[in-house]
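Undergrad: The sequence and its predicted three-dimensional model are supplied below.
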Amino acid sequence: MTEIHTPRLLLRRWCDDDLAPMTEINADPRVMHWIDDGSVRDPDQTAEDIERWEEEWDEEGFGLFAVELLASGELAGFTGLSVPEFLPEALPAVAISWRLGSQFWGQGYASEAAQATLEFALQDRGLDRVISINRVGDNASENVIRKLGMGPERETAHPVYDFPLHVHTIDLTEFQA
């Protein structure tokens, strides 16, 4: 089983007990504001998401980690790697992303988890390059992206919702663990 420990977090595969807290996170309009069309997700959609994330682990050897707080055992959300099939112009690529419950914002958890995931991607999984895709105006994600050392690659539009997106990148030669 793939696990990563950081000073405050455990990044791990998904388990049945994660459905309820992840459903709560996905039901928060503040959390979902910058994701796709901003719609919240119900328990069935969240269960399908988790199932798909676990399948990606099995198929690709990477995926989205459940992010658990070491101090309390609470599920804070996810961070991890996925193939951004929704944006064909970025392919072939592996993207890093994150989604945390709003009660966990502003405490450095997203940066801590994303840094560990980026190290996992480039050093453990042998990827040469990782991208990040975010909506223009999502300043919190832009801050995490900057902390990861990722640089701008291009601006494009979401192929379904047509809002502007930033694509950032980092490769193995630029990465500093």
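TA: Perfect, thanks for sending it.
Undergrad: okay, CA-based contacts and neighbour counts for the rest of this
TA: Will do.
Undergrad: Grab the longest helix from this structure for me.
TA: Looking across the chain with DSSP state H, the single longest helix is helix 43-60.
Undergrad: Show me the contact partners of it.
TA: 13-14, 19-20, 22-23, 26, 62-64, 82 (Cα atoms under 8 Å, 6 or more residues apart in numbering).
Undergrad: Point out the ones among these that are inside helices.
TA: 19-20, 22-23, 26.
Undergrad: Isn't residue 141 up against residue 147?
TA: No - contact criterion Cα atoms under 8 Å: residue 141 and residue 147 do not qualify, at 9.9 Å.
Undergrad: ok, structure two:
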Amino acid sequence: MIEIRTPRLLLRRWHDDDLVPMADINADPRVMRWIDDGSVRDVEHTAEEIERWEEEWDEEGFGLFAVELLASGELAGCVGLSVPDFLPEVSADVAISWRLGSPFWGQGYASEAAHATLEFALQDRGLGRVISISRAGDDASENVIRKLGMVPERETVHPVYDVPLRVHVIDLTEFDA
């Protein structure tokens, strides 16, 4: 079982008791504002999402981790790697993404978890390049992206939701792990 510990976080595979706290995160309009069309998600949709993330682990050898606070054991959200099938022009790439509950914002958790995930991508999975896709205007995510050392590569539009997207990239051979 793959687990990554940072000074404050445990990145791990999903447990059954993660469903309700992740569904609570997905039900928060502030969290979901920048994801897809901005709609909140219910427990059923969250269960399907976690199932897809776990299937990606089995099929690709990577996926989205559950992010747990070491101090309290609380589920803060998710971070990880995935294949961005929804965006044809980058579907051959591997993307890093994160989603944390609003009580966990502004404390550096997203940057800490994402940095550890990039180390995992380089050292454990041998990836040479990782992208991140953000909605235009999502300043908080773009701040994390900059902290990771990622640089803009292209602008595009979501093929389903017709919202502007920014694709950033990092060459992991230059990543400061």
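TA: Nice, I can see it. Just so we're clear, the structure is a prediction, and the values are computed from it rather than from any experiment.
Undergrad: Quick TM-score on the pair, please.
TA: Once superposed, the chains reach a TM-score of 0.99 (TM-score structural alignment, normalised by the length of the first structure), with 177 aligned residues with a Cα RMSD of 0.5 Å.
Undergrad: rewinding a little: mind giving me the ChimeraX command for buried ones among the ones in helices among the contacts of helix 43-60 of the first structure?
TA: Selection of the buried residues among those in ChimeraX, burial being defined by 16 or more other Cα atoms under 10 Å:
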select :19,22,23,26
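Undergrad: could I get the ones in helices among the contacts of helix 43-60 of the first structure as CSV with distance to residue 155 of the first structure?
TA: Below are these laid out as CSV (distance: Cα to Cα, whole Å):
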residue, distance to residue 155 of the first structure
19, 34
20, 35
22, 30
23, 31
26, 27
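Undergrad: Spell out which residues sit in contact with the closest residue to residue 13 of the second structure other than its chain neighbours, please.
TA: Leaving aside its sequence neighbours, residue 13 of the second structure sits nearest to residue 65 (Cα to Cα, 6 or more residues apart in numbering; 5.4 Å). Neighbour list for residue 65 of the second structure: 11-14, 78-80 [criterion: Cα under 8 Å, 6+ apart].
Undergrad: What lines up with residue 130 of the second structure in the first structure?
TA: Counting by TM-score structural alignment, residue 130 of the second structure corresponds to residue 130 in the first structure.
Undergrad: For residue 69 of the first structure, which non-adjacent residue is closest in space?
TA: Nearest one to residue 69 of the first structure, counting by Cα to Cα, 6+ apart, is residue 9 at 4.8 Å.
Undergrad: if I look at residue 172 of the second structure, how far off is residue 121 of the second structure?
TA: According to Cα to Cα, to the nearest Å, residue 172 of the second structure stands 8 Å off from residue 121 of the second structure.
Undergrad: Give the residues shared as contacts by these two.
TA: Counting by Cα under 8 Å, 6+ apart, the shared contacts of residue 172 of the second structure and residue 121 are residue 127.
Undergrad: What is the neighbour count of residue 82 of the second structure?
TA: 22 (other Cα atoms under 10 Å).
Undergrad: can you give me the strands in the second structure?
TA: Taking DSSP state E as the test, the strands found in the second structure are 4-5, 9-12, 64-69, 75-82, 95-100, 129-135, 151-157, 164-171.
Undergrad: Kindly reformat those strands as a markdown table containing distance to residue 38 of the second structure.
TA: A markdown table is the format used below for these (distance: least, Cα to Cα, whole Å):
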| stretch | distance to residue 38 of the second structure |
| --- | --- |
| strand 4-5 | 30 |
| strand 9-12 | 25 |
| strand 64-69 | 20 |
| strand 75-82 | 17 |
| strand 95-100 | 13 |
| strand 129-135 | 10 |
| strand 151-157 | 15 |
| strand 164-171 | 13 |
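Undergrad: Now for residue 40 of the second structure, how many residues are close by?
TA: 20.
Undergrad: show me what contacts it?
TA: Counting by Cα under 8 Å, 6+ apart, residue 40 of the second structure has contacts 26-29, 32.
Undergrad: Just the buried subset of those residues, please.
TA: Here, 16+ other Cα under 10 Å leaves 26-27, 32 buried among those.
Undergrad: from the residues you listed, which single one is nearest residue 176 of the second structure?
TA: Checking those against residue 176 of the second structure with Cα to Cα, the nearest one is residue 32 at 30.3 Å.
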